[in-house]
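> here is my input, please return the structure:
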Amino acid sequence: MIRAPALRIPHPLALLAVAFAALSLGGCGVNNIPTYEQSAKAAWSEVLSQYKRRSDLIPNLVETVKGFADQERKVLTDVTEARAKAVSVQVPADILTNPDAMKKFQDAQNTLGGALRQLLAVVERYPDIKSGQNFLALQSQIEGTENRIAIARRDYIQAVRQYNTEITTFPGRLWKTVLYPSAQEMATFDIPAEEQKTPKVDFGTSK
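Sure thing, here's the model as predicted:
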């Protein structure tokens, strides 16, 4: 009597491989982690670019407002020193996964931003300075840069939130364990409530 061929039971690992391939092809987010990571890194590069742009504008601004009275020259010193400190802060390669380095960087930038706002407030007392052509040109550049900084920081925070959520929730957590074990949560920073609105630098020229 001829026996029917015995059915072969698939090996568990083979089943796992098939299931894994099916899930991958099914678009279940296997590529989300590297995609979100690159988006966050691109957003961070934009943050750095806008901070650098602001820093580059400050020497020209300080030169333009040198007509301050002696008792108010401290604001020039504060801005110059804050800029020097911000520029001197080293940005390590691992800053995006190093909360301490991120905080140090942001503290320096926040100090510079505060000193710059104080300087611009003092300019209000000097009509001749704030109506000069050089200052008016810087007015437009500074306002645009502050707007871009706010937008860049917002975009970075959102990108990091998306990435961190992906690697700590299912199924992203599974993909991290299996395919991206080196993925780490990225550091972000808090923006005070008053800074969450798009900043408007008022030089007393608006009606």
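> all contacts plus neighbour counts: C-alpha atoms, from now on.
Will do.
> mind listing what's buried along stretch 97-114?
Neighbour-count burial for stretch 97-114 flags 98-99, 101-106, 108-109, 111-113 (criterion: 16 or more other CA atoms under 10 Å).
> make JSON lines from those and add distance to Glu46 to it.
Converted to JSON lines, the buried residues of stretch 97-114 look like this (distance: CA to CA, whole Å):
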{"residue": "Asn98", "distance to Glu46": "19"}
{"residue": "Pro99", "distance to Glu46": "19"}
{"residue": "Ala101", "distance to Glu46": "18"}
{"residue": "Met102", "distance to Glu46": "15"}
{"residue": "Lys103", "distance to Glu46": "18"}
{"residue": "Lys104", "distance to Glu46": "18"}
{"residue": "Phe105", "distance to Glu46": "15"}
{"residue": "Gln106", "distance to Glu46": "15"}
{"residue": "Ala108", "distance to Glu46": "18"}
{"residue": "Gln109", "distance to Glu46": "15"}
{"residue": "Thr111", "distance to Glu46": "20"}
{"residue": "Leu112", "distance to Glu46": "18"}
{"residue": "Gly113", "distance to Glu46": "17"}
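> which parts of the protein are strands?
Using DSSP state E, no strands are found in the chain.
> output the longest helix belonging to it.
The longest helix of the chain (DSSP state H) is helix 133-168.
> quick one more, to check against the first:
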Amino acid sequence: MNLKRITGLLAVAGVALSLVACDVNRIPTQEEAAKASWSEVQNQYQRRSDLVGNLVATVQGAAIAERGTLTEVVEARAKATSVNVDASTISDPAKFQQFQQAQDGMSSALGRLMVVVEKYPELKSQQGFITLQSQLEGTENRIAIARKDYNASAQTYNTTLRSFPQNILAGTIHSGSKPMEYFKAAPGSDQAPKVDFSGVAPQSDTAASQ
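The predicted structure is shown next:
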């Protein structure tokens, strides 16, 4: 075998090794990107939980009749924060479903509370409530974006695990790599609950006392 042929084979081998190296790194790189997106989802849900705690404290100080709805929010928040979330959650269908159901439950309870609040313009006119309105609306939007970004990252990662030659690497070098779960729309819900305290005319003192 002449030197020119040997040089050519070495060049081809070098290119092949470079491609393999890229494939070896692709799975952990995409996995870390998806985990980072997942962390942002958790951060935004935690922010909402904190805001809901302030909301509950504000509503508890008001004389509203529908206390059962407020209790539902308190219970839903407690359930959402009690769900154990660890590194395995995003690749464990049961854990992931439990997490999403708990968060969707709080969304639903919060939405019902906002309907109740519409009956109490004196509560809605409080500056604290107005501030919470803006913060909750912003957080719901950030949750939707964070979930969308996570789903996109998880889809990229899951597709890589199923593609050649990464699927071979996933079964050997990255044997612990597992597909990640996706967020799904809650049954009967096309959008996040809207927190809107505007649009209701204030009642007169006489009407409010009746």
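> quick revisit: pick the one among the buried residues of stretch 97-114 of structure 1 closest to Thr80 of structure 1.
Leu112 (8.7 Å; CA to CA).
> so that closest one makes contact with Leu76?
No. Using CA atoms under 8 Å, Leu112 of structure 1 is not in contact with Leu76, being 11.5 Å away.
> with the buried residues of stretch 97-114 of structure 1 in mind, which one is nearest to Gln184 of structure 1?
Once CA to CA is applied, the member of the buried residues of stretch 97-114 of structure 1 that ends up nearest Gln184 of structure 1 is Asn98, at 9.8 Å.
> what does the closest one align to in structure 2?
In structure 2, the residue equivalent to Asn98 of structure 1 is Asp92, according to TM-score structural alignment.
> please name the residues that touch its match.
Met180, Glu181 (CA atoms under 8 Å, 6 or more residues apart in numbering).
> so how far is Ala16 of structure 2 from it?
35 Å (CA to CA, to the nearest Å).
> could you do Lys184 of structure 2 as well?
40 Å.
> what's Tyr126 of structure 1 aligned with over in structure 2?
Match for Tyr126 of structure 1 (TM-score structural alignment): Tyr120.
> quick one: residues contacting its match.
Tyr120 of structure 2 touches Ile64, counting by CA under 8 Å, 6+ apart.
> can you count the residues close to Phe135 of structure 1?
21 (other CA atoms under 10 Å).
> just Asp190 of structure 1 next, same as before
Neighbour count of Asp190 of structure 1, defined by other CA under 10 Å: 11.
> ok, Leu57 of structure 1 next?
14.
> now swap in the one 3 residues further on and tell me
Residues lying near Asn60 of structure 1 (other CA under 10 Å) number 13.
> aligned to it, what sits in structure 2?
Applying TM-score structural alignment, one finds that Asn60 of structure 1 aligns to Asn54 in structure 2.
> trace Lys176 of structure 1 over to structure 2, please.
In structure 2, Lys176 of structure 1 lands on Ala170 (TM-score structural alignment).
> who are the contact partners of that match?
Ile27, Leu161, Gly176, Ser177.
> how about the second one, what does it touch?
What it means is Leu161 of structure 2. So Leu161 of structure 2 contacts Ile27, Asn167, Ala170, Pro179 (CA under 8 Å, 6+ apart).
> from those, which is closest to Arg5 of structure 2?
For these, the residue nearest Arg5 of structure 2 by CA to CA is Asn167; the value is 32.6 Å.
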